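Visitor: The following comprises the amino acid sequence and a computationally predicted model.
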Amino acid sequence: MRQPFRQLRRVLAFLVLLAAALVAGVGGLLWGTFPGGDRIAAIPGLAAPVDITIDPDGIPRVRAANAADAAAAIGFLHARERLFQMELMRRAAAGELSEIIGSLTLPNDRLMRTLGLRARAEADLVGLPPETRAVLDAYARGVNAWIAARGRFAAPEFLVLGPPRPWTPTDSLLWGKTMGLYLSGNWRTELARAALLRRLPPQVVLGLWPVAGGAGHPEANLAPALTATAARLAAVLPSFPAPFTLPASASNAWAVDGARSATGAPLLAGDPHLGFGMPGVWYLARIDTPGRVLAGATAPGVPFLVLGHNGRIAWSFTTTGADVQDLFVETPAGDGAYLTPDGPHAFAVRQERILVRGAPDDILTVRETRHGPVVSDLVAPGGPILAVSMANLAAGDTAAAGLQALNDADDIDAAGQAAPRITSPVQNLLVADRRRIALFVTGRVPIRRAGDGALPAPGADGGHDWIGWAAGAELPHIVAPASGRLVNANERVAPADFPVFLGRDWFADWRARRIRDLLGASDRHTQASFASMQTDAVSTFARDALPRLRRVVPADAPSRTALSLLDVWDGTMAADRPQPLIFNAWMRRFRQAILSRLGVAEGAAAGLELAADALSNHAPGDEAGAAHCGGDCGPMLQQSLSAAMADLIAAGGDDPTAWRWGEQHQAAFAHPLLRTVPVLRRLAGRRIPTPGDDTTLFRGGMAAGAFTSVHGAEYRGVYDLSDLDRSLFVVTPGQSGNFMSPLAWNFMQRWRDGGTISLGPTPATVVAHIHLVPEGATP
């Protein structure tokens, strides 16, 4: 009997040793993907050595002889920490994700190939000025130096996927193309409206997107076949929060002049809002060259500073919300042609081959008209023809040169000259120099012959064509306002009667009103007060709604408890209180009830603006005119409160006083690929309880069906123009894109709690020193 047991022990010991060896081997491979510490590396084309120090937070400080050498260094650093993020960005924009992921990402690839982002970026590169191309070339050399040195050990993901291909300047332009596409989503709204016209009157459909301040009058006589095509197309387009998509975006920015700051110089704050992810969108850096400093948020894939200061000015961006996308209904004119004002024209036709991991190649035939790509072919070739015009697909996109000019600007006048060169996306550029503050709208806005872009328009007669662009001084701009302050949080940036039609659909002004209230509470603001404002969790929307909600007659005991809690609540979306959970659940149910009454799907309407419009759309003293509710909103509010409380009790127990907003409202940072892998998603994703919601300055936008925070400020910056080295920064979740590194998560808690750092010229502690030398030089 002893012999069998002895053999069993030997087998078990062998298996344990084998498992340990496998674990050690995998651990060794993963360890090999860490970027390491001190390093000397050669980069082709450097004019002089570049010195880089890394502080304990993983933030580099770069000292270079000129802008091109600095770009090469940033390319090297971006690749060192974020190469897989860059790989996914360029593949998503070029429609090449399925080559490494499989058929799951085919909808994204088919859309991007139809829009032709890579080909348009290649054409734009040719037209850029030499100095911009030189910087893009240098950046690519820096990225490729890291790729050449590390191969498949450049990031953990490449251990499985194989070494990345070399980086090109066109790849960098794809980042701007992506931002231009997703920061302007009107064409999707047009599709949603067109689909609803199958069964709802035009005035009801348009009312689901309440107008802020009034706009034009779109045509609404769409053929039934077209509305059906619109519905099918809207259903297949990738949408947030699916991987490789972005949400309807929003941001905060404000500034005061020296008369209203404690230092006597302007102050500026900005925090752009995008979808949360691991890694985040932004990478902090400081770059010093002779006579210039750049400090703030860089974007992996791009050599320029996107948000921050250059030692002379500071700037931030918010989304304008301008309508720069239109759908056109084209009329067939025989085989391979469509009608134009000049008669039949042939479609431009091309074929796209999409490589699909584990499946046959997907062959896509793309047609284009004079208006743009035919997007209806994604679902209904041979049916009604919908072509899309997008400003960021138009020729002559000089956004890279414009951002470079902004990086070099000495004052707000120079920043204003850079604004129109940032052709896409259309953004509000808030900028301050040492004396003044200003707001400029960047980019170019189409001038329409007729219509307001609310619905697909006829394409054959040219009656709704774009006939030119408005840019620069033709767009809203404010320099040195008499009020001494500037604010934008995505509300309408110009009055409804502004000479250039900017769009019909706007975000509500809840966050902007809160900023103005806080600015008005003090005559002398400081960096600290601005940083505190960025984490403010008071909801102006809730404060507007509470008087009406408190008049609801409760239908049951849980509703009575809820109303008693809301009766003593001030609208602060604090993580440690139950009221934010009750309020958000109630408003979600109320909005769903409005849509359900009309038979409208959850995503096919405005967000909380719809609920707010229903609460305010009634005659004084009664609700007889509350159109969204079909009359009196009281019963719908009563029923939706009961339904919300039933949901919350089922999820969190029957004691509402024990509920906590932060338990449900957690900011989630997930790896775009590993988020669905059972074991790895725990390693590659983190959550943290947060205050705020979709209406507060501490933005915590939520996906449908959950209270998880998936959208907000991954970057915050506060700039003191009296001493820009004192500026305050924070990103989330961390600096590194390697999910195994502590630096991938090192800013999460500080970000949540309002912590910040500064980026002075010299770090207090250096943990790594990188020395870049010209290729062939002696280190």
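Guide: Perfect, thanks for sending it.
Visitor: CA only for contacts and neighbour counts going forward, please
Guide: Will do.
Visitor: Just say helix, strand or coil for the spatially most central residue of the chain.
Guide: For the chain, Leu274 is the residue whose C-alpha lies nearest the centre (CA atoms, centre = their mean; 3.0 Å). When classified by DSSP: H, G, I helix; E, B strand; the rest coil, Leu274 comes out as strand.
Visitor: what sits against it?
Guide: By CA atoms under 8 Å, 6 or more residues apart in numbering, Leu274 lies in contact with 246-247, 249-250, 711-714.
Visitor: Which stretches in the stretch 151-300 of the chain count as strands?
Guide: 250-256, 267-275, 283-289, 292-298 (DSSP state E, counting those that start in this stretch).
Visitor: just so I know, which of the ones you listed lies nearest Leu641?
Guide: For Leu641, the closest of the strands of the stretch 151-300 of the chain is strand 250-256, at 28.4 Å, according to CA to CA.
Visitor: how about stretch 541-561: buried residues?
Guide: Across stretch 541-561, burial judged by 16 or more other CA atoms under 10 Å covers 541-542, 545-546, 549, 552, 554, 558-561.
Visitor: Reformat the contacts of Leu274 into CSV and put distance to Ala601 next to each item.
Guide: Shown next, in CSV, are the contacts of Leu274 (distance: CA to CA, whole Å):
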residue, distance to Ala601
Leu246, 20
Pro247, 18
Ser249, 21
Ala250, 23
His711, 22
Gly712, 25
Ala713, 28
Glu714, 30
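Visitor: ok, and the most crowded of those?
Guide: Looking at the contacts of Leu274 with neighbours defined as other CA atoms under 10 Å, the largest count falls to His711 at 28 neighbours.
Visitor: That one and Asn428, how far apart?
Guide: Using CA to CA, to the nearest Å, one gets 20 Å for the distance from His711 to Asn428.
Visitor: which helix is the longest one in this protein?
Guide: Counting by DSSP state H, the longest helix found in the chain is helix 2-32.
Visitor: buried sites along that one?
Guide: Neighbour-count burial for helix 2-32, counted by 16+ other CA under 10 Å, picks out 30, 32.
Visitor: what do you get for stretch 180-200?
Guide: 180-181, 183-198.
Visitor: show me the contacts for Pro580.
Guide: Contacts of Pro580 by CA under 8 Å, 6+ apart are 571-574, 661.
Visitor: and those residues as TSV, adding secondary structure?
Guide: Formatted as TSV, those follow (three-state DSSP):
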residue	secondary structure
Gly571	coil
Thr572	strand
Met573	coil
Ala574	coil
Trp661	helix
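Visitor: how about the helices of the stretch 301-450 of the chain, start to end?
Guide: 399-408, 412-418 (DSSP state H, counting those that start in this stretch).
Visitor: Tell me the gap between the longest one and the middle of its chain.
Guide: Okay, so that is helix 399-408. Distance of helix 399-408 from its chain centroid, counting by CA atoms, centre = their mean, to the nearest Å, is 20 Å.
Visitor: How about the shortest one?
Guide: In this view, helix 412-418 has its centroid 25 Å away from the chain centroid, taken as CA atoms, centre = their mean.
Visitor: Please compare the first structure with the one that follows:
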Amino acid sequence: VALGASWAYWQLRASLPTLDGVVALAELDEEVSVTRDEVGMVTISANSRSAVARAMGFVHAQERFFQMDLMRRQAAGELSALFGGKALEADKRVRIHQLRARARAIVAGLPSDESEILLAYVAGVNEGLHRLGSRPFEYWVLRAEPVDWTAEDTILTAYSMYLVLQPSTAEKKLTRLNVKERVPESLYAFLRGKGSEWDAPLWGEPLLPPAIPEASSLGNWSAKLELPLKMRERPEPPLPGSNSWAVSGALSDNGAAILQNDMHLKLRVPNIWFRIQIRYGEDEQSRSRYAHQVTGVSLPGVPLVVAGSNGKVAWGYTNSYGDFSDVIVLEQERPGSYLTAHGEVPLETVYETIDVKGAPAQRVAIEKTIWGPVARSGADGRKFVLKWLAHDVTQAINLGILGLERTETVADAIGVAHNARLPSQNILLVDSGGNLAWTIIGAIPKRVGCDGDEPVSFADGSCSWQGYLSAEEYPLLMNPPDGRLWTANNRVASGEMLRRIGNGGYDLGARAKQIRDALFARDSFAEGDFLAIALDDRGLLLERWKAHLEQLLADESAAQDDLAKALLVQLRSEKDLRARRDSVAYRVVRTYRYLLRDALFMAWLAAAYDAQPDLKIGSLSNQWEGVLWEVIQKKPAHLLPAPFASWREFEREVLKTSLHSLGIDSRERLAQATWGARNRAAIQHPLSPFIPLLGKFLDAPIEAIEGDVNMPRVAGPSFGASERMVVSPGHEERAILHMPGGQSGHPLSPYYLAGHEA
């Protein structure tokens, strides 16, 4: 046993990245410097950008090759070759997109300057992998061999972000169709509300919820609930997204604009991002420094600084939740063919083979149309096709954000953004001259004849995509008069610009509103002020629900219950509702609101749930807060679920079930039901869920954390700010960069979990 342990430790040590000394790389004909700071942030200095790319590939592979491998395999649908049958269903869902073939086509179409950078990076990755003294430890655990990197794998890594940031299935729009076909039209319109008083667009007014439908419009429909109520685990995860805001130089303490960006993603060990600074090119005025210095975060697998600052311009992203796909109802007069505007066309069937570790390979049939693959076949025989921006190899991905490294003004950067191709995002841009702008980076389809909100037929050509928006047609807001910009996955635009972007399920505006109001609360900012906004854990959205619950508990009949009395005292004692570790009120109010939502939607959409048991309310609309509050305030009798005789009786039952779900049956248990007891960081290495014993050595410490989803400080057990960056171009020495999960992927590295505490 001791001999085996010694051998395993030796192999683990041998796979550590090279941190010191001189390394000769093949085909590298210039000197490159690679240094690290106390948290492992890498600085790469070279004469040429291609040399930087080669060194970046070397460093990424040595520090993160296994994580890079997972990202390319996730996008290609090749995880089963590594993990066996447990990954097969995930691979099947992805394979219909045939992203490896698309990635290969994208590589072939890259312009020569981007291709040069990519090929240098690939060479660096493979040299970095081969220079390790032993294969990365994860492959020893999995009894597998790492496979060399290719140019198409870099594109697949970028595609993996499409899978995170945009719907890759037809589920969301089919949910809407399911509900629309099973409830009265007026109820569907009400539940599909497009906004609420929490809206905080950059321009335009809030989109208030539709009026509560009249009883006469509902026909024989009625709301019914089965008792006892049950607290369900919420089926929908937090929205992948981000916060970003900026102020102009007129509002900063240094004359340059200031940018904040935190990208909210699933958290893991190591972090998805990699801290990096790159320096290259000779400055003509001073040979003692580099012409270009870019600091920020990179995505291992890709030779780019994804978000950061070049000293003159800084940039960051939030998910736009624009609508970049359509679900097409296929019209068929006979099996094996379908109708188009140009007549009947045969369905094409192609096959993909999925290698499965320890089992025979699986052959998967994919039906294809001129618009995209068949993503779902309904029980009634209807076929639904997914037309998705990611499928268009001319528009999905390029390395265009390389251009941001050399831009000198926001105006320059806007032109780069409109020609760069990646999952279409909000991008905020600021410069050292004090300018700021918001626009969309990535392609935007030009949809004609329909809005794309629900499944639609393309058969007669009345609804179609007619290319993509030109740069001149992109939505853009530069240097607004008040000098402030903000985005938080909410509805950003209004009117025609909103129509162009589309509604892909944007988030409730509560988080954006809280940020916006904080920006207008003062007229001068420094980086620390931006960090304070980012760490704001006030539960402003839930304050009115807290007051509502206090009113319910103060009712005469409720006051006879000792536990209700204790809860009322607790709620009143917490004057400021915050998502703090020790807050009981926050947890109780939050639980009550979600159960109230779940119970009402289960009652209202009973027929839809029967047809789709895993129905996600957020797929119908993320604006349900406005609907819920309107109903609870007005208490329409025709929307009250049977068998309850009154809204008060229903709400008491919801509260009773909420407390039961939290294990609160006494004053003592009430005091223990804190937000921190639930909101505990569980940031894991990818292997830990499969081999729990490894988690003890690989995972970040489990600890109570502050924050939640509907506030600037977004934080959940395994979801939150994957990086938190505050920077003013030209003043990088004052910048703030937090990154949970650490820098290195090797548990013996001094940089494993480095910086996680911040």
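Guide: That came through fine. Keep in mind it's a predicted model, so treat the numbers as computed, not measured.
Visitor: Please state their TM-score.
Guide: Overlay of the two chains. TM-score (TM-score structural alignment, normalised by the length of structure 2): 0.86; 698 aligned residues with a CA RMSD of 2.9 Å.
Visitor: out of the helices of the stretch 301-450 of structure 1, which comes closest to Ala644 of structure 1?
Guide: helix 399-408 (46.0 Å).
Visitor: Compute the inter-axis angle for the closest one and strand 292-298.
Guide: Using axes from the mean of the first three to the mean of the last three CA atoms, to 10 degrees, the direction of helix 399-408 of structure 1 lies 130 degrees away from that of strand 292-298.
Visitor: Mind listing residues that contact helix 399-408 of structure 1?
Guide: For helix 399-408 of structure 1, the surrounding residues in contact (CA under 8 Å, 6+ apart) are 128-129, 132, 173, 176, 294, 304-306, 309-310, 414-415, 418-424.
Visitor: With stretch 344-360 of structure 2 instead?
Guide: 77-78, 80-85, 88, 91, 95, 336-339, 361-369.
Visitor: about what we covered before: any figure for the gap between the residue nearest to the centre of structure 1 and Gly712 of structure 1?
Guide: For Leu274 of structure 1, the distance to Gly712 of structure 1 (CA to CA) stands at 6 Å.
Visitor: shared neighbours of those two, which are they?
Guide: With CA under 8 Å, 6+ apart, Leu274 of structure 1 and Gly712 have no common neighbours.
Visitor: ok, now how distant is Leu640 of structure 2 from Pro613 of structure 2?
Guide: For Leu640 of structure 2, the distance to Pro613 of structure 2 - CA to CA - is 22 Å.
Visitor: Please say which of those two ends up with more neighbours.
Guide: Neighbour totals were compared for Leu640 of structure 2 and Pro613, and Leu640 leads with 22 against 10 (other CA under 10 Å).
Visitor: can you map out the strands along the stretch 1-150 of structure 2?
Guide: Under DSSP E, counting those that start in this stretch, the stretch 1-150 of structure 2 gives strands at 33-36, 42-46.
Visitor: residue contacts, Leu208 of structure 1?
Guide: 605-606, 610.
Visitor: change it to 6 Å
Guide: The contact partners of Leu208 of structure 1, by CA atoms under 6 Å, 6 or more residues apart in numbering, come to Ala605.
Visitor: repeat for Gly700 of structure 1
Guide: 692-694, 709, 711-712.
Visitor: quick one: which two of these are the most distant?
Guide: Across the contacts of Gly700 of structure 1, the longest distance by CA to CA is 11.3 Å; it joins Gly692 and His711.
Visitor: I'd like the contacts of Pro580 of structure 1 laid out as CSV, including distance to Phe590 of structure 1 and neighbour count.
Guide: Below are these laid out as CSV (distance: CA to CA, whole Å; neighbours: other CA atoms under 10 Å):
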residue, distance to Phe590 of structure 1, neighbour count
Gly571, 18, 21
Thr572, 20, 20
Met573, 19, 28
Ala574, 22, 20
Trp661, 19, 24
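Visitor: would TSV of those residues with distance to Ser532 of structure 1 be doable?
Guide: Below are the contacts of Pro580 of structure 1 laid out as TSV (distance: CA to CA, whole Å):
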residue	distance to Ser532 of structure 1
Gly571	17
Thr572	14
Met573	15
Ala574	14
Trp661	20
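Visitor: And the counterpart of Ala269 of structure 1 in structure 2, how close does it get to Arg669 of structure 2?
Guide: Aligned by TM-score structural alignment, Ala269 of structure 1 pairs with Gln260 of structure 2. Gln260 of structure 2 sits 40 Å away from Arg669 of structure 2, going by CA to CA.
Visitor: cool, and Ser661 of structure 2?
Guide: Taken as CA to CA, the span from Ser661 of structure 2 to Arg669 of structure 2 is 12 Å.
Visitor: now swap in Phe384 of structure 2 and tell me
Guide: On the measure of CA to CA, Phe384 of structure 2 and Arg669 of structure 2 end up 50 Å apart.
Visitor: between the two, which one's more packed in?
Guide: Between Phe384 of structure 2 and Arg669, counted using other CA under 10 Å, the more crowded position is Phe384 (24 against 13).
Visitor: what lines up against that one once you look at structure 1?
Guide: So Phe384 of structure 2 corresponds to Leu386, using TM-score structural alignment.
Visitor: try Ile96 of structure 2
Guide: Alignment note: Ile96 of structure 2 maps to Thr114 in structure 1; criterion TM-score structural alignment.
Visitor: which residues sit in contact with its match?
Guide: Counted by CA under 6 Å, 6+ apart, Thr114 of structure 1 has contacts Val366.
Visitor: any idea how far Arg165 of structure 1 is from it?
Guide: According to CA to CA, Thr114 of structure 1 stands 23 Å off from Arg165 of structure 1.
Visitor: and what of Met86 of structure 1?
Guide: Going from Met86 of structure 1 to Arg165 of structure 1 by CA to CA gives 12 Å.
Visitor: Pull the number of nearby residues for the closest residue in space to Phe739 of structure 1 that isn't next to it in sequence.
Guide: Closest residue to Phe739 of structure 1 apart from its sequence neighbours, by CA to CA, 6 or more residues apart in numbering: Ala684 at 5.2 Å. Using other CA under 10 Å, Ala684 of structure 1 has 23 neighbouring residues.
Visitor: next one: Gly133 of structure 2
Guide: So Gly133 of structure 2, with other CA under 10 Å, has 16 neighbours.
Visitor: Would you check that it makes contact with Leu16?
Guide: No: the pair Gly133 of structure 2 / Leu16 is not scored as a contact, 7.6 Å apart, by CA atoms under 6 Å.
Visitor: Can you give me the first-to-last residue distance of stretch 434-447 of structure 1?
Guide: 36 Å.
Visitor: Ignore what I typed, I meant stretch 92-104 of structure 2.
Guide: The straight-line separation of the ends of stretch 92-104 of structure 2 (CA to CA) is 20 Å.
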